[in-house]
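Engineer: Please find the sequence and the predicted model below.
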Amino acid sequence: MRIGVAIDAACDVPHAFLEQHGIAVMPIAVKVDQQRFKDDRDPAEIERFRAQKLGSRSHSAETEASSVEDVQSLFLDHMVKEYDCVICLTIMATRSPIHDNVIKASFAILKHYRPVREAAGIAGPFLMRVVDTRNIFAGAASAVVETVRMIEAGKSPAEVRERAAHIADCSYGYMLPRDLNYLRSRARSKGDRSVSFLSSMLGTALDIKPILRAHRGETAPVGKVRGFEHGAGVLFDYVTKRVQAGLLVPTLSLSYGGDLDDMRNLPGYNAVVRTCAEAGVQILESPMGITGMVNVGEGAMTIGFASEDHVADF
């Protein structure tokens, strides 16, 4: 059985990994002022976004996840002819409509795929399995990586989906933003009052940064640090200990809303790289997607991994 993978563009996975494994991306449309961008993990488009130097104006950007019709077109035009089953992984359903859109689209796809496959000379049924990674950005990557591994190991669609859902439940995504005022402005533009004016102003004045955690469909602060570079060191030190304790998927994912060399020069980065090498853990580094930078600001960093339950200690 030919099993393929499709992901939401807000899953921060390296473009080279997507190409290597033939992973399809369900894009997100982004409009900032009069500029339009297609967030589909294309490095050239990400660089075009950064080159516009939109800065603080991005907080008012409009984003639109792939619609039900977009998903239907992607599958009926391409996927049903290339695969017998496709595993779709999306960012947390509590933060984006893409999960619900894929579920709705699947009904029409499963209803109309037969004539398409028959015209292409393909016999047999087509299956879709949809998985909510219950995470965002780099935090969604572990479920994607494990899905690919299971497929390459020859597992059945049911086994792949079950394992992917389990890893999603065990996935942790940590984020360190640079600009609390930007984060507050973006939250307000979306009707989210979770970042108060007072806290953002105090945070900016004192250079306090929150460490945010995404886990099982919820996003909340789990610590605070003074200064971005210091915060990066604290977060990298924490991740180093988690790697040493053992991961459920031997992969650590990093995404950064800027030049990756800037991330590699942050305090604690080299220690994480050494620890991962010693533990046999693969590091996947990718530029943060356009949607991520719009929502949390340029220069933010996210780190994702899958592990047993633990208490965040910062």
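Structural biologist: Nice, I can see it. Numbering: from 1, shown residues only.
Engineer: use CA for all of it now, contacts and neighbours both
Structural biologist: OK.
Engineer: ranges for the helices of the stretch 101-250 of the chain?
Structural biologist: 141-152, 157-169, 180-189, 197-206, 228-245 (DSSP state H, counting those that start in this stretch).
Engineer: nearest to Leu18, of the ones you listed?
Structural biologist: helix 141-152 (9.9 Å; CA to CA).
Engineer: Now do the closest one: everything it contacts.
Structural biologist: For helix 141-152, contacts defined as CA atoms under 8 Å, 6 or more residues apart in numbering pick out 3, 5, 7, 11-13, 21, 87, 89, 133, 159-161, 163-165, 167-168, 171, 249, 251-253, 304-306.
Engineer: for stretch 96-113, same thing?
Structural biologist: 8, 65-69, 71-72, 75-76, 80, 88, 90-93, 126-128, 130, 132.
Engineer: So Leu252 lies in a strand, does it not?
Structural biologist: Yes. Assessed with DSSP: H, G, I helix; E, B strand; the rest coil, Leu252 lies in a strand.
Engineer: any idea how far it lies from Ala312?
Structural biologist: 17 Å (CA to CA, to the nearest Å).
Engineer: likewise Leu235?
Structural biologist: 10 Å.
Engineer: And those two? Which one has more around it.
Structural biologist: Taking other CA atoms under 10 Å, Leu235 and Ala312 do not tie; Leu235 has more neighbours (23 against 9).
Engineer: putting a second one here so we can go through both:
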Amino acid sequence: MRIGLVVDSACDLPGDYLRRNGFTILPISVRIGDEVREDQRDDKVTLDFLHSHVTERGAEAETMPFTVEQITELFLRKLVIDYDYVFCMTITRTRSPIYDNALQASYAILNEYRPIRAAAGHDTPFALRVIDTQTLFAAQGITAVEAVRLIEAGEGAPKIRARLENLALHTYGYMIPRDLHYLRARARTKGDRSVSIVSAVLGTALDIKPVLRGYRGETAPIGKVKGFENGAQRLFAHTADRVRKGLMTPTVCLSYGGDLDEMRALPGYDDLRVTCQSYNVELFESVMSLTGMVNVGKGALVVGFASEPHSFAG
């Protein structure tokens, strides 16, 4: 059985990893003023756009995910021919319409694929499963990497499906933003009142940073720290502690809203890297997607892993 994998471009994994493992990307376009960029997980394009636009006007950006019609056309043109079963893993549906668009598209795809496959010489059924990762950004990478491992191990589609859906319930994404004023401005643009003007002003004045968690579809502050670098160190230490206690997959994903050398220079990064090596946990590092950066601001740090229920130990 030929199994294909689809992620949206908010999934923070290295572009070369995605290409090497044959992922299809559902791009998200970003419009700032008159300029539009389609996010295809190209680090250079993302960083160039960050330096030229995001810092000054990112809070005003409009993000445009693939529509139902675009997803349907992509599947019927290519994926129903290239694969027999496709897993489409999306950012949490509570923060984006991508999951709902893909799910709606799946009905048309399954109704219309037969003559297209027959014309390509395939007389077997086609199936697909849309999976809500229930998290975002670097944490989306956890299910994607696990899907690759399962396919390489020769597992069948039913076992992969059950494993990925269970894993989505145990995937944690933690984020520390740099600029609360930006985060609040962006949230207000999108109609999200979760970051108030008082918290933004006090946070900037006192250099207090929230620790945000994406888990089971809910994104909310679960702690606060003094200073971004101190917060990064605590987040790295928390992740290393979970690695030592045992993760549900041997994977940690990091993403950063800027050049990765800046992230690697943060306190606690080296300790996390060494801990992952010691426990045979693969550490993935990527520049945050353009979509992610316009939503949470330049310089934000995100960590993702799958674990049994726990509290942030920072």
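Structural biologist: The structure has been received and is ready for your questions. Bear in mind the structure is a predicted one, so any value in this text is a computation, not a measurement.
Engineer: Could I get the TM-score for this pair?
Structural biologist: Overlay of the two chains. TM-score (TM-score structural alignment, normalised by the length of the first structure): 0.98; 314 aligned residues with a CA RMSD of 1.0 Å.
Engineer: Start and end of stretch 167-180 of the second structure, how far apart?
Structural biologist: Counting by CA to CA, the terminal residues of stretch 167-180 of the second structure are separated by 31 Å.
Engineer: now do stretch 193-210 of the first structure
Structural biologist: 16 Å.
Engineer: if we look at it, which residues are touching it?
Structural biologist: 176-181, 183-184, 187, 221-228, 231.
Engineer: from those residues, which would you call buried?
Structural biologist: The neighbour-count test (16 or more other CA atoms under 10 Å) marks 176-181, 183-184, 187, 224-225, 227-228, 231 as buried among the contacts of stretch 193-210 of the first structure.
Engineer: which residues touch the most centrally placed residue in the second structure?
Structural biologist: Most central residue of the second structure, judged by C-alpha distance to the mean C-alpha position with CA atoms, centre = their mean, is Phe137 at 2.5 Å. Going by CA under 8 Å, 6+ apart, Phe137 of the second structure touches Ala10, Cys11, Asp12, Ile91, Gly173, Ser255, Met288, Ser289, Gly292, Val302.
Engineer: measure the fourth one to Gln134 of the second structure for me?
Structural biologist: To tie it back to what came earlier, the one meant is Ile91 of the second structure. 7 Å.
Engineer: These two: which has the busier surroundings?
Structural biologist: Ranked by neighbour count (other CA under 10 Å), Ile91 of the second structure and Gln134 place Gln134 first, with 29 against 26.
Engineer: most packed of the helices of the stretch 101-250 of the first structure?
Structural biologist: Of the helices of the stretch 101-250 of the first structure, the one with the most neighbours on average (mean count of other CA atoms under 10 Å) is helix 141-152, at a mean of 23.
Engineer: That one vs the second structure, average offset?
Structural biologist: Following the fit onto the second structure, the mean deviation recorded for helix 141-152 of the first structure is 1.2 Å by mean CA distance after the TM-score superposition for the first structure.
Engineer: Please list the members of the contacts of Phe137 of the second structure that lie in helices.
Structural biologist: Among those, the members falling in helices (DSSP state H) are Gly292.
Engineer: want to throw the helices of the stretch 101-250 of the first structure into JSON lines with distance to Ala214 of the first structure?
Structural biologist: Shown next, in JSON lines, are the helices of the stretch 101-250 of the first structure (distance: least, CA to CA, whole Å):
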{"stretch": "helix 141-152", "distance to Ala214 of the first structure": "13"}
{"stretch": "helix 157-169", "distance to Ala214 of the first structure": "11"}
{"stretch": "helix 180-189", "distance to Ala214 of the first structure": "16"}
{"stretch": "helix 197-206", "distance to Ala214 of the first structure": "20"}
{"stretch": "helix 228-245", "distance to Ala214 of the first structure": "14"}
